[in-house]
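[1] Whatever this is, show me its structure:
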Amino acid sequence: MEKESDLEKPAQLRAVIVGAGIAGLMAAHAFERAGIDYILLEKHEELTPQLGGGIALCPGTLRILSQLGMLERVLKLGMPICPQVQIYDEGEKRVDAPEMSLYKEWLGSEFWFIRRTDLLRELHAHLGHGQRVMLGKTVKRVQQSGCGVRVECDDGSVHGGDFVLGTDGTHSVVREAIWKQGREEEGTAVSRDESGKSIPIYFHFHLV
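    Next up is the predicted model:
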């Protein structure tokens, strides 16, 4: 557990990333390239739990992987998505059937199909500072102070930084902390009803 003195604003910019999924690990790679210190907190005891299945990587995501120097390795783990994908509204009415092969012409790359666990494993394996990924850290509270942010975990550990990046999924603790602060601050435009809004999306595959 970090001491209270560790919670003081560090000389180097420091991020606390919550959630070691695809977004969290890619953010860690970006921070390393930018020279930003970070710590990554993940609630699961293992980095690649058997959650989710295959995912489709969009051309924009492939460009980011290229910028991170990881594209060739990731492409070897998957395959191009089928030429045509049919999308249904809540599993009943077909709303679109795009020709996936056209995306390479339009955007410079195809959609790429890969197992989620394989991508997570690859992202973690090539971090320059993999020891900064801490497993079994369930965040229960996020607080903001004059010297940065304070992130508390249910095991009693406390982690400080200049800012927190919430990549902890649908039921995000970080998102709820932001809504809570917004509701409490005077003059806020955030209502209680707005904080619970979500947008249902129905696809037969997962785009990243």
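[2] CA only for contacts and neighbour counts going forward, please
    Will do.
[3] Could you measure from the residue of the chain most remote from its centre over to residue 86?
    Largest separation from the mean C-alpha position in the chain: residue 93, at 31.0 Å (Cα atoms, centre = their mean). Going from residue 93 to residue 86 by Cα to Cα, to the nearest Å gives 10 Å.
[4] for comparison, sequence B:
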Amino acid sequence: MPPFRVIIVGGSVAGLTLSNMLEAYGIDFAVLEKHEDIAPRLGAGYAMMPYGARILDQLGCYHALEKLSSPVNSVSGFDERGKRCLHLSQLGAWMESSFGYKMRFLERRQITQVLYDNLRDKSKIHTSCEALEICSTDTGVEVETNGQVFRGDVVVGADGVHSPVRQEMERLALADGNGELFRNEDGGY
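    So this is what the prediction gives:
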């Protein structure tokens, strides 16, 4: 019997973080990223909160990210007239004393690059590899891409807010008569 394998669709922060976790535990995986570059210039900034920083520290990525990021030491809020209505001058110190880390900001591509660089086996990352169709089989799942078929036991969608994986999951659920899993609050799909 082949080892358990996770197919991750999307080389996002979530997808690459999961990859690092799976690799740490010796679980086989493949990441399918549709872009040519694992760290494309997409998205704006990324707020690394203390609870996320703790996970990234456990994975061995935090110190590299700390060097690339800017800490948040204070926060101000403004009303609709532009008048300051809130100022937390010690937010950074409070977060660090409470959680061990400050909130930090960096570019999305920087965090994906650090997560990628932290992986020992980069052969499991497949760029220019867009997931087109997901099929459930008797032995697991198959993900058809623009050139290959990847087989595994489970598919994880880490492919963004307009997730094609979610759309495929909905298609499969409707075909199996489980459409209620995807109903909106108004009863539609």
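[5] Tell me which residue of the second structure matches up with residue 34 of the first structure.
    With TM-score structural alignment as the criterion, residue 34 of the first structure lines up with residue 25 in the second structure.
[6] If you could redo that for residue 171 of the first structure, that was the one I meant.
    In the second structure, residue 171 of the first structure lands on residue 162 (TM-score structural alignment).
[7] Relative to residue 42 of the second structure, how far out is that match?
    15 Å.
[8] and if you look at residue 176 of the second structure?
    36 Å.
[9] cool, residue 78 of the second structure as well?
    For residue 78 of the second structure, the distance to residue 42 of the second structure - Cα to Cα - is 28 Å.
[10] Residue 181 of the second structure too?
    31 Å.
[11] of those two, who's got more company?
    residue 181 (12 against 9; other Cα atoms under 10 Å).
[12] The equivalent of the more buried one over in the first structure: which element?
    Per TM-score structural alignment, the equivalent position to residue 181 of the second structure in the first structure is residue 190. Element membership for residue 190 of the first structure (DSSP states H and E) is empty, with no helix or strand holding it.
[13] which ones are touching residue 190 of the first structure?
    Listed by Cα atoms under 8 Å, 6 or more residues apart in numbering, the contact set of residue 190 of the first structure reads 179, 182-183.
[14] Strands along the first structure, start to end?
    14-18, 37-42, 54-57, 79-80, 87-89, 93-96, 112-115, 133-135, 139-145, 148-153, 158-161, 163-166 (DSSP state E).
[15] Give me the buried subset of the contacts of residue 190 of the first structure.
    Neighbour counting by 16 or more other Cα atoms under 10 Å classes 179, 182-183 among the contacts of residue 190 of the first structure as buried.
[16] give the contact list for the closest residue to residue 43 of the second structure other than its chain neighbours.
    Nearest non-adjacent residue to residue 43 of the second structure, counting by Cα to Cα, 6 or more residues apart in numbering: residue 108, 6.3 Å away. Residues near residue 108 of the second structure by Cα under 8 Å, 6+ apart: 13, 39, 41-46.
[17] Buried among those residues? Make that a PyMOL selection.
    Here is the PyMOL command that selects the buried residues among the contacts of residue 108 of the second structure (16+ other Cα under 10 Å):
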select buried, resi 13+39+46
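[18] out of the contacts of residue 108 of the second structure, which are inside helices?
    residue 13 (DSSP state H).
[19] for the residue most central in space within the first structure, what are its contacts?
    The residue lying closest to the centre of the first structure (Cα atoms, centre = their mean) is residue 23, at 2.5 Å. By Cα under 8 Å, 6+ apart, residue 23 of the first structure lies in contact with residue 167.
[20] Per the alignment, name the residue of the second structure opposite it.
    Using TM-score structural alignment, residue 23 of the first structure lines up with residue 14 in the second structure.
[21] Number of residues surrounding the aligned residue in the second structure for residue 120 of the first structure?
    Residue pairing (TM-score structural alignment): residue 120 of the first structure is matched to residue 112 of the second structure. Residues lying near residue 112 of the second structure (other Cα under 10 Å) number 21.
[22] Surely residue 112 of the second structure and residue 38 touch.
    Yes. Under the criterion of Cα atoms under 8 Å, residue 112 of the second structure makes contact with residue 38 at 7.1 Å.
[23] where do the contact lists of these two overlap?
    residue 11.
[24] Could you check how far the closest residue to residue 68 of the second structure other than its chain neighbours is from residue 96 of the second structure?
    Distances taken as Cα to Cα, 6+ apart place residue 106 nearest to residue 68 of the second structure, at 6.6 Å, with adjacent residues excluded. Distance from residue 106 of the second structure to residue 96 of the second structure, counting by Cα to Cα: 18 Å.
[25] Residue 49 of the second structure now?
    For residue 49 of the second structure relative to residue 96 of the second structure (Cα to Cα), the value is 11 Å.
[26] what does residue 7 of the second structure give?
    Taking Cα to Cα, one finds residue 7 of the second structure at 36 Å from residue 96 of the second structure.
[27] Please identify which of those two sits among more neighbours.
    Neighbours around residue 7 of the second structure and residue 96, counted as other Cα under 10 Å, are more numerous at residue 7. The numbers are 24 against 14.
[28] burial measure for residue 11 of the second structure, as a count.
    By other Cα under 10 Å, neighbour count at residue 11 of the second structure equals 30.
[29] just checking, it touches residue 32?
    Yes. At 6.7 Å, residue 11 of the second structure and residue 32 qualify as touching, with contact defined as Cα under 8 Å.
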